[in-house]
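*Asks:* For reference, the sequence and a predicted model appear below.
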Amino acid sequence: MTQINNYLPIRNEWLASGTEIALEPDRPIIDAHHHFYDRPGWTYLLDEYLQDAQSGHNIQASVYMQALTRYRESGEASLRPVGEIEYVAEVTAHQQAHRPQVAKRMIGYADLRLGAAVREVLEAEIAAGQGRLAGVRHLVTWDADRSLVNPLSAAPQGLLLDNAYREGVAQLAPLGLSCDAWLFFPQLPELFDLAKRFPDTPFIVNHCGGVVRIASYAQHPQAVFAAWSASMRQLAELPNVYVKLGGLGMRINGFDFEKGERPPTSEQLAEAWAPWVMTCLEAFGAGRCMFESNFPVDKGSYPFSNGWNAFKRLTATASESEREALFRGTVSKVYRLE
């Protein structure tokens, strides 16, 4: 059993006790968001991802998301994250000729607080990515309740409004890069202000907009949903903002899937997720939404197959063009996979 910081433990026997056969196994899927982890007590690299991705669903390709993995151990501090892109590009190079094309596009980390000076880091990561770097993510998660924040990714309050950070964001569009945003839902208005300021930069909201339903937020579920929903609808007014549907298996989401004797079924997942996923779909439309596994983080709550089955159940009544966008089209467009 693995437990790292704020993450839920991965219990392989528990997961195996409720893993479902893939529904619609021929439907093409591009996983819009997953990680490699190489941390004390927790290894989830290419072999582990392939084991999950080859569990029955037709995962054709994936987008790799930065995860503090295999940084350079020496040299200038600002350039050490380039090591992650170098590592992922190297270990997945041979996989580009096979299905799934793991890390067909990559999202790196660069400290955007460097302002204009971050361009050196971005250019180094573009070179290291060998044509596969699509954008960056600089985590901005902050809350007054520090128990909600992973200490590995804690950010100062108001980072999205910081002038130096914004000067860093200004470097992205000229280099053809997008900006992934992981934050908590009370910070969404700050993201709206940022995305409005940079209309030529694609912003991709991670994990349905940072749903938090534990700690003090657990006491006011209706207020949480109302505030989250209003902010997501406001963001949807900006055509350069997209949203990843998924990432709802984390501790902060408060669904408590991990507490069951067996893993949740895809029906249970779909029922729990429906208000959040459908609100995003109604606001943004299928053309600006994409499904993600968020593995291995969400693996503490449900098996890989069950998660994708839930997405398929949630969209059972959607049109084929909408489903094509959600499972493959939007992520291909935003991250230029084609």
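*Replies:* Great, that's in hand.

*Asks:* contacts and neighbour counts: CA atoms only from here.
*Replies:* OK.

*Asks:* going on from the helix ranked longest in the chain, what's the next piece of helix or strand?
*Replies:* The longest helix of the chain (DSSP state H) is helix 266-284. For helix 266-284, the succeeding helix or strand toward the C-terminus, using DSSP states H and E, is strand 289-291.

*Asks:* Which strands and helices lie in contact with that next one?
*Replies:* Judged by 3 or more C-alpha pairs under 8 Å, 6 or more residues apart in numbering; DSSP states H and E, the packing partners of strand 289-291 are strand 28-34, strand 241-245, helix 330-335.

*Asks:* quick check: angle from the longest helix of the chain to strand 241-245?
*Replies:* 170 degrees (axes from the mean of the first three to the mean of the last three C-alpha atoms, to 10 degrees).

*Asks:* Which strands or helices does helix 266-284 pack on?
*Replies:* Using 3+ C-alpha pairs under 8 Å, 6+ apart, helix 266-284 sits against helix 207-210, helix 221-235, strand 241-245, helix 304-314.

*Asks:* in the stretch 51-200 of the chain, which spans are strands?
*Replies:* Using DSSP state E, counting those that start in this stretch, the strands found in the stretch 51-200 of the chain span residues 58-65, 101-108, 133-137, 178-181.

*Asks:* just to revisit the earlier point, pull the residues that contact the longest helix of the chain.
*Replies:* Outside helix 266-284, the residues that touch it by C-alpha atoms under 8 Å, 6 or more residues apart in numbering are 208, 229, 232-233, 236, 242-243, 245, 248, 255, 289, 306-307, 309-311, 313-314.

*Asks:* Now the buried members of the residues you listed.
*Replies:* Buried subset of those (neighbour count, 16 or more other C-alpha atoms under 10 Å): 208, 229, 232, 236, 242-243, 245, 248, 255, 289, 306-307, 309-311, 313-314.

*Asks:* before we go on, here's another structure to hold up against the first:
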Amino acid sequence: MTVDAHHHLWDLDVRDQPWITGDRMSPLRRDFSTGDLRAAIRESTVDSTVLVQTVSDPDETPEMLVLADSCERIAAVVGWVDLTGRDARERLGGLLSHPAGRWLRGIRHQVEDEPDPDWLTRPDVLAGLAAVEDAGLLYELLVRPHQLPAATKAVSRFPQLTFVLDHCAKPPVSSGELEPWASGLRELAAHPNVVCKLSGLVTEDDWDAQPDATRLRPYFDVVLEAFGPGRLMFGSDWPVCLLAAEYREVLGVARDLTADLTETERAAVFDTTARQVYEL
């Protein structure tokens, strides 16, 4: 079986997605429901998924918990709280005590949009991360390459907190360059409490050139060397991936990239690691 460790859902009548702008992003400017998710994974081996937040809105996470309660495929939720807020602990407690709070496994923030490259090492953010750790949750890192040094410093402060790196820190696939992304990724991966999602790569390249495993191979090789198959998890990043590839194509590219791994190693990437990390 397969776990998809990263996907989204949204209803534009309930909440706008302000990051969906411009003609090229227009395929995403519609609702994506649990019914759409079921249809996307219907002919795949995916039996469990992780629903991840999309906007910094405190109302979104409770709604996602309710969706997890109603959809048999959603096995975990990664939500959002304001880590800089003095009430972060109370907010986390409120989510965990929600009637569907048992689905909450982690917290994420769009650090990639923060203008301060050292946002993750601010004292108020570190206090928020401490609250996440005390709540028994994990923290997902959504960062770009220039933010990797700060992410590494934050990770080093919390050796008992599990961090999950989203989208391999968004390497510059379209330019064909590896540095400084590769060096920053290796430094982060040196910390054993970090796990990485094999996700989001198809949309970091020229969308018209995807899906193409050969173009992604140099970046996958760096990620595999840095984390090893035991700390990698497949994620579709659906429906965002639709900008470059269909769900089945993203899954196919991931299987192509991991074709040389052993059966046990591939099982870790596509199933067992996510089940362990998210306690599925």
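*Replies:* That came through fine. Since we're looking at a predicted model, the values are computed, not measured.

*Asks:* before we move on, back to that, which of the strands of the stretch 51-200 of structure 1 has the highest mean neighbour count?
*Replies:* With neighbours defined as mean count of other C-alpha atoms under 10 Å, those peak in mean count at strand 101-108, which reaches a mean of 26.

*Asks:* and that strand, what other elements does it pack with?
*Replies:* Partner elements for strand 101-108 of structure 1 (3+ C-alpha pairs under 8 Å, 6+ apart): strand 58-65, helix 82-91, strand 133-137.

*Asks:* hmm, try it at 10 Å
*Replies:* Packing contacts for strand 101-108 of structure 1, counted by 3 or more C-alpha pairs under 10 Å, 6 or more residues apart in numbering; DSSP states H and E, involve strand 28-34, helix 46-53, strand 58-65, helix 82-91, helix 119-128, strand 133-137, strand 178-181, helix 330-335.

*Asks:* Let me have these in JSON lines, adding distance to Leu161 of structure 1 as columns.
*Replies:* Formatted as JSON lines, these follow (distance: least, C-alpha to C-alpha, whole Å):
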{"stretch": "strand 28-34", "distance to Leu161 of structure 1": "25"}
{"stretch": "helix 46-53", "distance to Leu161 of structure 1": "36"}
{"stretch": "strand 58-65", "distance to Leu161 of structure 1": "23"}
{"stretch": "helix 82-91", "distance to Leu161 of structure 1": "25"}
{"stretch": "helix 119-128", "distance to Leu161 of structure 1": "20"}
{"stretch": "strand 133-137", "distance to Leu161 of structure 1": "16"}
{"stretch": "strand 178-181", "distance to Leu161 of structure 1": "13"}
{"stretch": "helix 330-335", "distance to Leu161 of structure 1": "24"}
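
*Asks:* buried residues in the longest helix of structure 1?
*Replies:* 266-267, 269-270, 273-274, 276-277, 279-281, 283-284.

*Asks:* and Leu245 of structure 1, what pairs with it in structure 2?
*Replies:* Taking TM-score structural alignment as the criterion, the aligned counterpart of Leu245 of structure 1 in structure 2 is Leu198.

*Asks:* Ignoring the adjacent residues along the chain, who's closest to that match?
*Replies:* Phe234 (4.8 Å; C-alpha to C-alpha, 6 or more residues apart in numbering).

*Asks:* Start and end of stretch 225-245 of structure 1, how far apart?
*Replies:* With C-alpha to C-alpha, to the nearest Å as the measure, stretch 225-245 of structure 1 spans 16 Å from end to end.

*Asks:* Also stretch 101-121 of structure 1?
*Replies:* Length of stretch 101-121 of structure 1, first residue to last, C-alpha to C-alpha: 26 Å.

*Asks:* what's the closest of the helices and strands packed on helix 266-284 of structure 1 to Ala164 of structure 1?
*Replies:* Ranking these by distance to Ala164 of structure 1, with C-alpha to C-alpha as the measure, places strand 241-245 first at 21.5 Å.

*Asks:* with structure 2 superposed, average distance for that closest one?
*Replies:* For strand 241-245 of structure 1, the mean distance to aligned residues of structure 2 following superposition is 0.7 Å (mean C-alpha distance after the TM-score superposition for structure 1).

*Asks:* ok and that strand relative to helix 304-314, angle-wise?
*Replies:* Using the same axes, to 10 degrees: strand 241-245 of structure 1 against helix 304-314 is 120 degrees.

*Asks:* Between helix 221-235 and strand 241-245 of structure 1, find me the angle.
*Replies:* 140 degrees.

*Asks:* okay, the angle between strand 241-245 of structure 1 and strand 28-34?
*Replies:* Using the same axes, to 10 degrees, strand 241-245 of structure 1 lies at 100 degrees relative to strand 28-34.

*Asks:* Of the helices and strands packed on strand 101-108 of structure 1, which is nearest Lys104 of structure 1?
*Replies:* Among these, strand 58-65 sits nearest to Lys104 of structure 1 (C-alpha to C-alpha), with 5.9 Å.

*Asks:* elements contacting that closest one?
*Replies:* Using 3+ C-alpha pairs under 10 Å, 6+ apart: strand 58-65 of structure 1 touches strand 28-34, helix 46-53, helix 82-91, strand 101-108, strand 133-137, helix 330-335.

*Asks:* quick one: contacts of the third one?
*Replies:* If you take C-alpha atoms under 10 Å, 6 or more residues apart in numbering as the criterion, helix 82-91 of structure 1 is touched by 35-36, 45-46, 64-73, 93, 95-96, 102-110, 121-133.

*Asks:* what residue lies at the spatial centre of structure 2?
*Replies:* Compute the mean C-alpha point of structure 2, and by C-alpha atoms, centre = their mean the closest residue is Asp166, 3.8 Å away.

*Asks:* That one matches what in structure 1?
*Replies:* Checking TM-score structural alignment: Asp166 of structure 2 goes with Asn206.

*Asks:* Find me the equivalent region of stretch 89-96 of structure 2 in structure 1.
*Replies:* With TM-score structural alignment applied, stretch 89-96 of structure 2 matches the range 119-126 in structure 1.
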